[in-house]
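>>> Predicted model follows, preceded by the sequence.
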Amino acid sequence: MSATLDAPAQRSLVRFKATFGAYVALTKPRIIELLLVTTIPAMLLAQRGIPSVWLVLTTLVGGTMAAGSANALNCVADADIDAVMKRTKARPLARHAVPTRNALIFGIVLGVASFAWLYATTNLLSAILAVAAILFYVLVYTMVLKRRTAQNIVWGGAAGCMPVVIGWSAVTNSVDWPAFVMFGVIFFWTPPHFWALAMKFKDDYAAAGVPMLPVVATPVQVAKQIVIYSWVMVAWSLLLAPATSWLYTGAAVLAGAWFLLLAHRLYNAVRDGEPANPMKLFHMSNTYLTAVFVVLAVDSAIGLPVLGLPF
């Protein structure tokens, strides 16, 4: 009898776990992880030391809710695209695991909660920046740029750069030049990162009617753009040298050289008609960004003497 009574409860538990997992999936946790990796170093650099643990935690919570809101609303707007693409057809709305109305409400509630939380625990500037990032990602990138221009990821990627600015503002209640430099590192990193992925899945984007650069340009043209943005990214990363020490600068040079090597190898392979593996650069780009920002965090935490401006 006990087993009979337990069966409905077990089925309810299974349904609850599936539903909970679907809502978590709407927030795209893997993307959020990468965003948070950049937030903490930005806070450490702003402090040039270790900020209050409470401030770090509250900023991460607020940032997670803001990113989750943007991603959930993106899933709502892109449900038709996600259902067509092999890479995204398992997303909750594409497989009807969550009602569209519920997903929309969930995304909006997360966005409102992120503003309220950051305003209450950090400052108004951070809260406003978080909402601005959500609105830009959903309204500008998802609803305007993504389906209309091959430059979609270039300008739309600006939303993904906002965590470093939010992290800086949470500590200083302002936005200074190092925050803009960190913003630029991620901004110029996004095209090589995403275009490498899009080269692999260009047929998916073509089927969905999304004009990602690999869909509308030749592989050689795409690889050339990847090289150009990679050089700009590496050069831009060195602009943080005056606010950091030899540790960050050396790591940025080494990591940048590694990135450029793979970018040029991809271009050379595509140009020469040889087998190319853009996913190698895609996965390495995650490692690059993580490594650069982790070293930035260590550099800031241990408080090594900064190189300073040469004038």
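All right, it came through fine.
>>> C-alpha only now, for contacts and for neighbours.
Fine.
>>> What's the first helix or strand after the strand or helix carrying residue 233?
Under the criterion of DSSP states H and E, residue 233 resides in helix 219-237. Using DSSP H and E, the next helix or strand after helix 219-237 towards the C-terminus is helix 246-271.
>>> Show me what that following helix is packed against.
helix 219-237, helix 278-302 (3 or more Cα pairs under 8 Å, 6 or more residues apart in numbering; DSSP states H and E).
>>> nearest to residue 69, of those?
Ranking the helices and strands packed on helix 246-271 by proximity to residue 69 (Cα to Cα) places helix 278-302 first, at 22.3 Å.
>>> follow-up on the earlier one: who touches the helix holding residue 233?
The contact list for helix 219-237 (Cα atoms under 8 Å, 6 or more residues apart in numbering) reads 181-182, 184-186, 188-189, 191-192, 195-196, 199, 213-214, 252-253, 256, 259-260, 263-264, 266-267, 270-271.
>>> Mind checking which of the residues you listed are buried?
Listed as buried from the contacts of helix 219-237 are 181-182, 184-186, 188-189, 191-192, 195-196, 199, 213-214, 252-253, 256, 259-260, 263-264, 266-267, 270; burial here means 16 or more other Cα atoms under 10 Å.
>>> From residue 34, how far out is residue 45?
Separation of residue 45 from residue 34 (Cα to Cα, to the nearest Å) stands at 18 Å.
>>> er, residue 120 I mean
25 Å.
>>> Which one's more surrounded, the two?
residue 34 (15 against 12; other Cα atoms under 10 Å).
>>> ok, second structure coming up, stack it against the first:
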Amino acid sequence: MNWISSVVRPKISSFWTKRDTPKNLWIKCPETGEMVFHHDLESNGWVVPGSGFHMRMPVPARLAALFDAGGFEAIPTPQVVQDPLKFRDERRYQDRLKDARAKTGREDAVTLAKGTIETLPVTVAVQDFGFMGGSLGMAAGEAIVTGAETALASRTPYVLFAASGGARMQEGILSLMQMPRTTAAIIALREAGLPYVVVLTNPTTGGVTASYAMLGDVHIAEPGALIGFAGPRVIEQTIGEKLPKGFQRSEYLYDHGMVDMVVHRHELRATLARLLRVMMHQDPPQDGAVALPSPETIPEQASEDPVEAMADNSEPAPAKA
């Protein structure tokens, strides 16, 4: 083999070799079609800089951006029966759970954490729509109840970020039973005089909206979030009429008194801190110093392409409870 075949030809061939690039290197805004570099999107809190469209925020980034200096302590939740009904449709429910856990790196749809927001201790629950559409099952219900019990034991406010398609159809009546269970836990918080604040993100629908997501002392919605029980298409088919523009979106619900405020994600942390201090009858920090999230604590890359997560939800639509 001479130098032409061993050196020159490989160098020439390398010009036509396709290079591997990350799937989410550039992300398209669903609203305007604008292409955004993923690092720019992450550094802007998963808000498209040009249009202001709020993409779904990964759970680790959400928690890191919320707590002081990005530090928090994860709260473990009790184990539940994995597949109580031995459910199977096109695939086994156990296989769907395995795929969702591999995809998100979490045991189920709700993650619990505790930390401080502007020095005020807070218990937080975050639903992950990437885990089977954030559907409410036994594990998610147990996590929400555990979060309420933790807030009661530590005498802290309870903040919940809701994002769900409804009850988890694979668990049947056991899923629907989580609605009264979580409602009872929220009532216990209210009787103890502890604040319960709900942040409604895109989307919050079905049995979640019909239970703990609409029982907050204050309801904050992110801009453009879809919030309702049944989807707009189902409602249109049922009543046989065209719905108003923006129906079931945050701004529409604010105008009609269903949510208390619509807050941009960049202002959410400060808004929550101000509300919780008032509700807990606490003064602001005396020195005025607040530990902001450090860039090192916010994950640089999500575990999945957020556009694919919005557009390609392979899970069956959860039953609307």
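Happy to help now that I have it. Keep in mind that this is a model prediction, so the values were computed, not measured.
>>> Got a TM-score for the pair?
The TM-score (TM-score structural alignment, normalised by the length of structure 1) is 0.30; 177 aligned residues with a Cα RMSD of 7.3 Å.
>>> Of all the helices and strands packed on helix 246-271 of structure 1, which one is nearest residue 164 of structure 1?
Per Cα to Cα, nearest to residue 164 of structure 1 of those: helix 278-302, 10.2 Å.
>>> got a list of contacts for the closest one?
Counting by Cα under 8 Å, 6+ apart, 34, 37-38, 40-42, 44-45, 47-50, 186, 189, 192-194, 196-197, 199-200, 244-245, 247-248, 251-252, 255-256, 259, 262-263, 266 sit against helix 278-302 of structure 1.
>>> distance of residue 261 of structure 1 from residue 268 of structure 1?
10 Å.
>>> repeat for residue 206 of structure 1
To residue 268 of structure 1, residue 206 of structure 1 is 25 Å away according to Cα to Cα.
>>> Residue 47 of structure 1 now?
Remark: distance between residue 47 of structure 1 and residue 268 of structure 1 (Cα to Cα) = 43 Å.
>>> Next: residue 119 of structure 1.
Residue 119 of structure 1 is 49 Å from residue 268 of structure 1, by Cα to Cα.
>>> All the strands of structure 1, residue numbers only.
In structure 1, no strands are found when defined by DSSP state E.
>>> Leaving out sequence neighbours, find the closest residue to residue 179 of structure 1.
Using Cα to Cα, 6 or more residues apart in numbering and skipping the chain neighbours, the partner closest in space to residue 179 of structure 1 is residue 165 (5.3 Å).
>>> Check residue 117 of structure 1 too.
According to Cα to Cα, 6+ apart, the nearest residue to residue 117 of structure 1 is residue 62 (6.0 Å).
>>> what does residue 35 of structure 1 give?
Counting by Cα to Cα, 6+ apart, residue 35 of structure 1 lies nearest to residue 163, which is 6.3 Å off, once chain neighbours are set aside.
>>> show me what contacts the one you found?
Residues counted as contacts of residue 163 of structure 1 (Cα under 8 Å, 6+ apart) are 35, 36, 38, 39, 63, 130.
>>> now the residues you listed in a markdown table, with neighbour count and distance to residue 111 of structure 1?
As requested, these are arranged in a markdown table below (neighbours: other Cα atoms under 10 Å; distance: Cα to Cα, whole Å):
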| residue | neighbour count | distance to residue 111 of structure 1 |
| --- | --- | --- |
| 35 | 22 | 16 |
| 36 | 20 | 17 |
| 38 | 26 | 20 |
| 39 | 24 | 18 |
| 63 | 28 | 10 |
| 130 | 27 | 8 |
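>>> Give me the subset of those lying in helices.
Among the contacts of residue 163 of structure 1, the members falling in helices (DSSP state H) are 35, 36, 38, 39, 63, 130.
>>> from those, which two are the most distant?
Every pair of these checked by Cα to Cα; the farthest is 38 and 130, at 14.6 Å.
>>> helix, strand or coil for residue 254 of structure 2?
helix (DSSP: H, G, I helix; E, B strand; the rest coil).
>>> Let me fix that, I meant to ask about residue 122 of structure 2.
Criterion first, three-state DSSP; result for residue 122 of structure 2: strand.
>>> is it fair to say residue 42 of structure 2 lies in a strand?
No - under the criterion used here (three-state DSSP), residue 42 of structure 2 is helix, not part of a strand.
>>> And for it, the neighbour number?
19.
>>> how close does it sit to residue 308 of structure 2?
With Cα to Cα as the criterion, residue 42 of structure 2 and residue 308 of structure 2 are 16 Å apart.
>>> what do you get for residue 254 of structure 2?
29 Å.
>>> Who has more neighbours out of these two?
residue 254 (17 against 12).
>>> what's the distance between the more buried one and residue 221 of structure 2?
Residue 254 of structure 2 is 9 Å from residue 221 of structure 2, by Cα to Cα.
>>> residues shared between the contacts of those two?
261, 262.
>>> tell me the contacts of residue 43 of structure 1?
51, 56, 164, 167, 168, 170, 171.
>>> Mind doing that once more with 10 Å?
Residue 43 of structure 1 makes contact with 49-52, 55-56, 59, 164-172, 179, 297, 300-301, according to Cα atoms under 10 Å, 6 or more residues apart in numbering.
>>> Got a PyMOL select line for the buried ones in these?
Per 16+ other Cα under 10 Å, the buried members of those correspond to this PyMOL selection:
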select buried, resi 49+50+51+55+56+59+164+165+166+167+168+169+170+171+172+179+297+300+301
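>>> Correct me if wrong: residue 27 of structure 2 contacts residue 307.
Yes - the pair residue 27 of structure 2 / residue 307 is scored as a contact, 6.8 Å apart, by Cα atoms under 10 Å.
>>> Of those two, give the one with the bigger neighbour count.
When neighbours are counted by other Cα under 10 Å, residue 27 of structure 2 and residue 307 differ, and residue 27 comes out ahead with 21 against 15.
>>> pretty sure the more buried one belongs to a strand, no?
Yes - secondary structure of residue 27 of structure 2 (three-state DSSP): part of a strand.
>>> top helix in structure 2 by residue count?
helix 138-154.
>>> Buried residues of that one, list them for me.
Neighbour counts over helix 138-154 of structure 2 (16+ other Cα under 10 Å) mark 138-152 as buried.
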